[in-house]
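Colleague: No letters, just coordinates:
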């Protein structure tokens, strides 16, 4: 019997407002714009040994604003762009459901994380979730890892929600962007 590969940690990265510029219900390739420092962040995390998994809530599908085929084209374009820049993702997972649907995959639920854990043999306790919404850092905490909050995208607006929560919403760390978060994660 061969050995099972050792479990490795991952960084679960939000798409809109964290990896690419925020655009409500993005469904067109032309609207994909990387946030400054995102490529460098992915390269740094890859060198540090992390699996790079993008996880994104895409309720525009459930709302009827765009189709899964349109989303697939956007993700193929984004994947090719990152690969060309030497910063390929290991996988992309998305939740297509309307927020009112009772699904297990919508962040901060663990459906996407559990699928990635199974596919990539991940150690969730040594993993991180990074994003510009409370649901992103809550995902990290819900999986038993760390939840990192960034101030890009909706981050500044969401920070007000965190501050007014009187400690009920509390990320493990807050950084100005994905690159700053990646530098910290890579040192852990």
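Modeller: Nice, I can see it. Since the model is a prediction, treat every value here as computed from it, not as a measurement.
Colleague: rest of the way, CA atoms for contacts and neighbours
Modeller: OK.
Colleague: burial count for the residue nearest to residue 180 when sequence neighbours are not counted?
Modeller: Spatial nearest neighbour of residue 180, excluding adjacent residues (CA to CA, 6 or more residues apart in numbering): residue 41 at 7.8 Å. Residue 41 has 22 neighbours, counted by other CA atoms under 10 Å.
Colleague: could you point out the longest helix in this structure?
Modeller: Longest helix of the chain, by residue count under DSSP state H: helix 68-84.
Colleague: Does residue 142 touch residue 113 like I think?
Modeller: No - contact status for residue 142 versus residue 113: not in contact, 10.0 Å apart, counting by CA atoms under 8 Å.
Colleague: Same drill for those two, tell me which one is more crowded.
Modeller: residue 113 (26 against 19).
Colleague: quick one: buried residues of the host helix or strand of the more buried one?
Modeller: Take DSSP states H and E as the rule and residue 113 turns out to sit in helix 111-120. Of all the residues in helix 111-120, those buried under the rule 16 or more other CA atoms under 10 Å are 111-114, 116-117, 120.
Colleague: Which elements pack onto that helix?
Modeller: Under the contact criterion of 3 or more CA pairs under 8 Å, 6 or more residues apart in numbering; DSSP states H and E, helix 111-120 touches strand 51-57, strand 91-95.
Colleague: structure B:
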């Protein structure tokens, strides 16, 4: 069985709800957060499969088409390649919020599907997110959960918390932060 790090996208990998970017609906809206390229490269070097699991309700709401999302994800891969980093696969939920689908986080279906496809040991894996639905999905899938960012929502019960993805990846590598 393989071990993995599942990453939420917006707010973990890239900017969202900042002065520069409100939502990421086209490649020109996509900006890696500081340290993300180095963090994912380190995860790759440590032998973790790295997957992105992201809710993309903008598709269901008509703000973007799946073809535009594919272009955003290609930009993400290209930006990461500059650091020698790579993502093994990307899963996304295109449905509207509150659509009741099985794939939208906080439900764990995206993680479970990837785990089956890639023979992932969920108990030895991590779900990294910046919001409660990410943490809930990881917990329901059976992963360890990691909250990143400086959210004031202290009620989110993750297994661990870090300021950003690079701090978490250094912890994974055994470095002191």
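Modeller: Thanks, I have the structure now. Predicted model, so just to flag it, every value in this text is computed and none were measured.
Colleague: List the superposition-based mean deviation of the longest helix of structure 1 with respect to structure 2.
Modeller: Here the mean offset of helix 68-84 of structure 1 against structure 2 after fitting is 1.3 Å, by mean CA distance after the TM-score superposition for structure 1.
Colleague: what does that helix correspond to over in structure 2?
Modeller: With TM-score structural alignment applied, helix 68-84 of structure 1 matches the range 66-82 in structure 2.
Colleague: Residue 98 of structure 1 belongs to a helix?
Modeller: No - using DSSP: H, G, I helix; E, B strand; the rest coil, the assignment for residue 98 of structure 1 is coil, not a helix.
Colleague: Could you pull up the contacting residues of the equivalent of it over in structure 2?
Modeller: In structure 2, the residue matched to residue 98 of structure 1 (TM-score structural alignment) is residue 96. Counting by CA atoms under 8 Å, 6 or more residues apart in numbering, residue 96 of structure 2 makes contact with 57-61.
Colleague: Distance of residue 96 of structure 2 relative to residue 89 of structure 2?
Modeller: 22 Å (CA to CA, to the nearest Å).
Colleague: again, but for residue 126 of structure 2
Modeller: As judged by CA to CA, residue 126 of structure 2 and residue 89 of structure 2 stand 15 Å apart.
Colleague: more neighbours, these two?
Modeller: Taking other CA under 10 Å, residue 126 of structure 2 and residue 89 do not tie; residue 126 has more neighbours (24 against 13).
Colleague: Alignment lookup: the more buried one to structure 1.
Modeller: The alignment partner of residue 126 of structure 2 in structure 1, by TM-score structural alignment, is residue 128.
Colleague: Does its match touch residue 144 like I think?
Modeller: No - here residue 128 of structure 1 lies out of contact with residue 144, judged by CA under 8 Å, at a distance of 9.0 Å.
Colleague: The residue nearest to residue 180 of structure 1 matches what in structure 2?
Modeller: By TM-score structural alignment, residue 41 of structure 1 lines up with residue 39 in structure 2.
Colleague: In terms of helix, strand or coil, where does its match fall?
Modeller: The three-state assignment at residue 39 of structure 2 reads helix, by three-state DSSP.
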